[in-house]
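**Q** Provided below for reference: sequence and predicted model.
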Amino acid sequence: MLAILTMLLVPTAAYAQPVADIGELTAFDGNAPKIFIAQAPEGASTTQFYEVIQNNSGGSTFEPAFSVDSLRVNAIAFNPDDRFVYAYVQRSTDVSTPAGSVVAIGQNGDYARIGTSTFLSAEGTTLLNAGDIDNDGIYYLHRSDTASRSVTIERVDIATGSSLGRTDLTASGTTGAPDFVWESGYLIGLGSDGRFVRFDPATSSIDYFPAPDSMPLGVYGGVWKYGSGNIGLSFNGGGIYRVKVDNIATTPTFTLINRIDGPGSFNNDATSIPAPPVDLGIVKTAAFVDASQNQIAYTVTVTNNGPGVSTGHSFSDPIGADFSGFTASDPACTIDARVLTCSSGPLQVGETRTYEFVGNLLTAEAGRCYVNVASVAGNELDANPANNVSAAQLCIDPDVRVSKSVDPASGTTVTEGQELEYTLVFENTGVSDAPVTYDDVLTDVLDDSFVVSAPVASSSVLTASSIENGRFTVNGTLAAGQTVTVSYTVEVNGDGERGNDQLDNFVVPAGATPPATCLDTDALCTSNPVSSLSVTKSSDPASGTAVADGKTVNYTLTFTHSSASANADAVSLDYTDSLGSVLDDADLTTEPMASASEITVVRSGDVIRITGDIPVGTSFTVTYAVTVKNYAEQGDHLLANFVTGTGDAPPSECVTENTLCTEHPTTAPAAAAPAAAEVTNAENRSGLPSTGAGVAGGIAAVILLLSAGLTLVLARRRASAV
């Protein structure tokens, strides 16, 4: 029936004209799918065609397409063989095309009369208002709104425009359908009483079947078939309904796929122009938003994989009994009778449309999986239905997340005497209680360190056992959303008391064997190499050797990084060599010099500072030399020297086992012997004979005094700090 829309529809600016022959018409584009609604206001002699455009907000609009000049037409039907729209003329101001004629209409609205026959209703009127074309080119015409029961269906050959006969439906009863479509050998329409009508032209029989309950009662004046095979119906009260038909030849069932908003209308008629098939694919995913509240977020993505353009689609997602509280903010989506339906408009090849919505689980049972299935249906024929369904599954299993950390952080090189604090974190991110049974394996920690504080849990829901055979066990149960930590501390052993200089630590399920190595990406292990720096000071001559005036003493400071772990970072040096108690007795004759550029040596007065980085497996030296002053110019007659960490105080004395210090006492020069003449004169003056004993005794006395003085100096020197 012709559509008189309740909304204001603006007609096209120009009207198309009649042509003499169908060969002069332009066929509709085979790659441009369209749905047409035709209307002519009461009393009008021109028909306006509108294209139904589906949008992305779950609705549609009627956009002016073209007008058919001088004719009021109805019962429009598309013929896929020649790609023209055929129509029945109800009223005409074109004398060459009288009322009752059949015309073919091209894509710009031009028309041509088919044959010379005219067709009237059983009452002799030109009010035939329902029509469609079967696969053999037969055009079926019918009047649905007669008050009498003298109802007919006229069959017209669209190639010639001649009648193929009339079927009298008086004995079978009126169809009651204001429009119908051809489907698999039958004409299908929907009556205003809420029943679908199936008319069988071969037997002239009519059968009735219930429509879905969600479809309102009333007149569905425009009916068409989508390329997908589904039936579209325009409700006069507003809205477009898409229905899937199954088992049409036996006991048909009619399932509502979706409803989209659309203008209200009456006296309407419709047809569709199919296009190449498409391949719509759907992918659905699910994830918990807030596990403690059982809230779930769903994402559905629809993609047009081509080759044709999709004019619209919808997907449906039944909400199972285990779910509640579903909401969708997308205006294209609605929820009715526990079915979520989203409808959207055109998709170009390769284009996608994404929908998001949330819902809740009524109950979450550990170990159970919950599944939601969404299916998509497009307006066009889908060449690959295998990807039209997608399921999203959520399994409710206890979900305990375990991680391990250490302070200083994993990967940091540590040194002897340094403490490391380990922390294990157990977090239940699931929705139910979860058991915890894990081992912390610290075999490769305890070969290089000792435990300062034993493992202890932050909550009594978990217990940490004592350490046995290099591991301890954490047991207990975590409530949903609960987090508990276990911590302990170790201290790095001194040099010579360590194993492989690598503190590797692993968390594993109870009884499991840890990995061979700790990867940087593994949250269940930590690794800390240990540096081993050796610093020594030596001299030539060796420490403790007495040195005389003018003697040169060569000093060597040796820095060696000999960690057993190849992962140890380079060691940073910062040492000081104080020369204050050397340079009071000697002069610096060779400035300090490093053996490698990695070491920086700076002397400021009597202080040498050594800084730099020493990679593992390397050894560097710093050397310098002094020359002993004349004895009379010396200070305390002891070259004493200590190497310390910068800022540290040196020890009070240099003991033999200390490799960071050296000392060298200086020797006084020997006294000169008296001249022979002086001795003789002395003897003569004394009147005593010269026996030699006096001279020897005097020399011995002098030596004794000198030795006593040197001993006193050394004793005082050792008593003072250098």
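**A** Thanks, I have it.
**Q** switch to C-alpha atoms for all contacts and neighbour counts from now on
**A** Will do.
**Q** Quickly note the distance from the nearest residue to residue 494 once chain neighbours are set aside to residue 590.
**A** Spatially, and ignoring its direct neighbours in sequence, residue 494 is nearest to residue 416 (4.9 Å; Cα to Cα, 6 or more residues apart in numbering). Separation of residue 416 from residue 590 (Cα to Cα, to the nearest Å): 35 Å.
**Q** which of the two has more neighbours?
**A** residue 416 (19 against 14; other Cα atoms under 10 Å).
**Q** May I ask which helix or strand encompasses residue 296?
**A** Secondary structure from DSSP states H and E places residue 296 in strand 295-304.
**Q** And that strand, how far out from the chain middle?
**A** 15 Å (Cα atoms, centre = their mean, to the nearest Å).
**Q** quick check: angle from the helix or strand that it is followed by to strand 295-304?
**A** Counting by DSSP H and E, the next helix or strand C-terminal to strand 295-304 is strand 313-318. Angle of strand 313-318 versus strand 295-304, following axes from the mean of the first three to the mean of the last three Cα atoms, to 10 degrees, is 150 degrees.
**Q** So which bits of the one helix or strand residue 66 maps to are buried?
**A** Per DSSP H and E, residue 66 falls inside strand 60-68. For strand 60-68, burial by neighbour count (16 or more other Cα atoms under 10 Å) applies to 60, 62, 63, 64, 65, 66, 67, 68.
**Q** my read: the third one touches residue 38, true?
**A** Same thing as residue 63. No - in this structure, residue 63 is not within contact of residue 38 by Cα atoms under 8 Å, at 11.1 Å.
**Q** any residues in contact with both of those two?
**A** Shared contacts of residue 63 and residue 38, defined by Cα atoms under 8 Å, 6 or more residues apart in numbering, are found at residue 50.
**Q** that older thread, tell me the one among the buried residues of strand 60-68 nearest to residue 538.
**A** residue 60 (95.0 Å; Cα to Cα).
**Q** mind checking how far that closest one is from residue 111?
**A** 28 Å.
**Q** Geometric centre of this protein: which residue is closest?
**A** A centroid search over the chain (Cα atoms, centre = their mean) returns residue 287, at 12.3 Å, as the residue closest to the centre.
**Q** Next up, a structure to set beside the first:
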Amino acid sequence: DELTYTLTFTNSGNAVGAVDFTDHLANVLDDAEVTAQPVSSHASVTASAVTDERVVVSGTLAPAQTVTVSYTVTVAPDGQRGDDVLGNYLVRGDAAPPTQCLDGDVDCTVNPVPEIVDSKSADPVSGSSVAAGQTVTYTLSFRNDGAAAGVFARDDVLTGVLDDADLVGEPTVDGDGDMATKLVDDRLVVTGSLDPGASATVSYSVVIRPFAQQSDHVLGNVLVRAGGEPPATCEPPEGEDADCTVHPVGEIAATKSVDPASTTAVEQGDVLTYTLTFHNTGAGAATVDYLDRMGDVLDDATLTRSARASVDALELEFSGDVLSIGGRLEAGETATVTYSVTVMAYDRQGNHVLGNYLGLSNQSPTGMCADGSALCTTNPIQVPPPLAITGGTIGFGAIAAGLIAIILGGVLLVARRRREAGEPAERDGEDGAL
């Protein structure tokens, strides 16, 4: 605001009178700046420029003559003032000014100034990385640190938020004063009034869209004076309340591959190496929270090389037939996890298919690997061929001849043993006769 001060000098006597006054501006200039120097309405009275926070007025007045001296100040912006009270004292000569302006005193003026302090915060805090589906709650705070009641109007510029997220519900108002909100295009218009020392807040929430439905993957929000333009970047001055927030959106793109490639038939004893790849395609850090379900692999194969991560940021935990992968990757960062299995002997296998499923920890596998899916692999296991027989094919006739030979050999062996058993008796008979 601009304030124009007018000093009025009138000679109510019957003779020429001297004018010698000093206007003290110390308590004005701590809150305002002179924008129009003092000007006298008549040459008989002169007024100095503002020097050392004073205006010196001198000259003479004829009987019944009135002369005025005027100048203008402009109130400094919020946060750049002193005590938010413009006090002005006119005294004779070099007299000291009073310490306060009493009611009815025509030689002083007092104008209190409101100071509306606004700020903006968010949950999670500004600078935090967020993800698709997450809710971000914004809070606009207003308080009057000044000496007078103040009316204000602010625009919360949501252009950089609503290109990536959707408003949820209506804004809520809490605190002192008379407050109102209205969404106009991509701006939340907030108007209200606050008494000295009063405060109020406005809160609202947004939900981040799926990554593919976002624009620049950064939620940028700025609170400005009504009609004001937001700055190009969010850089709150040090020591001052922030009027802007920034939330980069992270996104993990996960893929799974196997060597030999998925759908390739394998045999017992073959070694397969699996690779899980995690790439952060977003603008902010992102959380890795995946499960690699290996149940349909380990019923047909044995883990022969344990899982290893390419970066320390990933944490691996194997429980039962599930490998848990957790951690956090910065924007643009890529990490891999590898392990190997060896196919069991065919008669020890389960369903003879190596099926492997990678997915978010809160999602269940579909039970089948869709064509072209980057999150699963399938490798059928071939039936092993029959054992080979050395020396060629043995016919039925040869087998029968062999069996007959074995039987005949057995008969001859029994007959011989009987003959040999009878000879000693005959010799004994002969000896008896002798």
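**A** All right, it came through fine. Remember, predicted model here, so these are calculated numbers, not experimental data.
**Q** What value does the TM-score take for this pair?
**A** Here the TM-score for the pair of chains, by TM-score structural alignment, normalised by the length of the second structure, is 0.61; 304 aligned residues with a Cα RMSD of 3.6 Å.
**Q** re the thing from before, so the strand holding residue 66 of the first structure matches what in the second structure?
**A** Using TM-score structural alignment, strand 60-68 of the first structure lines up with nothing in the second structure.
**Q** Now do the same contact list for the closest residue to residue 65 of the first structure other than its chain neighbours.
**A** With sequence-adjacent residues excluded and distances taken as Cα to Cα, 6+ apart, residue 65 of the first structure is closest to residue 50, at 5.1 Å. Contacts for residue 50 of the first structure (Cα under 8 Å, 6+ apart) come out as 36, 37, 38, 62, 63, 64, 65, 66.
**Q** how close does residue 50 of the first structure get to residue 165 of the first structure?
**A** Taking Cα to Cα, one finds residue 50 of the first structure at 32 Å from residue 165 of the first structure.
**Q** the strands in the stretch 101-250 of the second structure, which residues?
**A** 108-112, 116-123, 135-144, 150-157, 165-175, 178-184, 187-194, 199-208, 218-225, 244-248 (DSSP state E, counting those that start in this stretch).
**Q** Quick one: the residues in the first structure that the third one pairs up with.
**A** Taken onto the first structure by TM-score structural alignment, strand 135-144 of the second structure occupies residues 419-428 there.
**Q** what's the spacing between the matching stretch and its chain's center?
**A** 26 Å.
**Q** Trace residue 616 of the first structure over to the second structure, please.
**A** With TM-score structural alignment as the criterion, residue 616 of the first structure pairs with residue 331.
**Q** which ones are touching the aligned residue in the second structure for residue 492 of the first structure?
**A** The equivalent of residue 492 of the first structure in the second structure is residue 208 (alignment by TM-score structural alignment). The contact partners of residue 208 of the second structure, by Cα under 8 Å, 6+ apart, come to 131, 132, 133, 134, 135, 136, 164, 165, 166.
**Q** swap the cut-off to 10 Å and go again
**A** Each residue near residue 208 of the second structure by Cα atoms under 10 Å, 6 or more residues apart in numbering is listed here: 130-136, 161-167, 214, 217, 219, 249.
**Q** Not counting residues beside it along the chain, what's closest to it?
**A** Residue 208 of the second structure sits nearest to residue 165 (Cα to Cα, 6+ apart), 4.1 Å away.
**Q** Repeat that for residue 113 of the first structure.
**A** residue 103 (4.3 Å).
**Q** Look up how far residue 133 of the first structure lies from that neighbour.
**A** 13 Å.
**Q** swap in residue 493 of the first structure?
**A** On the measure of Cα to Cα, residue 493 of the first structure and residue 133 of the first structure end up 95 Å apart.
**Q** wait, the residue nearest to residue 113 of the first structure sits on residue 73?
**A** Yes - with contact defined as Cα atoms under 10 Å, residue 103 of the first structure reaches residue 73; the gap is 8.9 Å.
**Q** what is in contact with those two at once?
**A** In contact with both residue 103 of the first structure and residue 73: 86, 87, 88, 89, using Cα under 10 Å, 6+ apart.
**Q** To what extent is the last one buried, counted in neighbours?
**A** By that I understand residue 89 of the first structure. Quick note: residue 89 of the first structure (other Cα under 10 Å) scores 27 neighbours.
**Q** Next: the first one.
**A** Other residues lying near residue 86 of the first structure total 28 when counted by other Cα under 10 Å.
**Q** Might you report the residue contacts of it?
**A** Neighbours of residue 86 of the first structure in contact, by Cα under 10 Å, 6+ apart: 73-79, 102-106, 111-114, 131-133, 139, 158, 271.
**Q** Among those residues, which ones are in strands?
**A** 73-79, 102-105, 111-113, 131-133, 139, 271 (DSSP state E).
**Q** all helices of the stretch 201-350 of the first structure, in order?
**A** Taking DSSP state H, counting those that start in this stretch to define them, one finds no helices in the stretch 201-350 of the first structure.
**Q** ok, back up a step: looking at residue 103 and residue 73 of the first structure, which is more packed in?
**A** Neighbour totals were compared for residue 103 of the first structure and residue 73, and residue 73 leads with 32 against 25 (other Cα under 10 Å).
**Q** Name the SS class of the residue lying closest to the more buried one once chain neighbours are set aside, please.
**A** Leaving aside its sequence neighbours, residue 73 of the first structure sits nearest to residue 89 (Cα to Cα, 6+ apart; 4.5 Å). At residue 89 of the first structure the chain is in strand, as set by DSSP: H, G, I helix; E, B strand; the rest coil.
**Q** can you check residue 712 of the first structure too?
**A** helix.
**Q** now that we're looking at the residue nearest to residue 73 of the first structure, how far away is residue 103 of the first structure from it?
**A** For residue 89 of the first structure relative to residue 103 of the first structure (Cα to Cα), the value is 7 Å.
**Q** Give me the common contacts of the two.
**A** With Cα under 10 Å, 6+ apart as the test, residue 89 of the first structure and residue 103 both reach 71, 73, 76, 97, 113.
**Q** Residue 427 of the first structure: what's it in contact with?
**A** Residue 427 of the first structure neighbours (Cα under 10 Å, 6+ apart): 399-403, 434, 436, 478-485.
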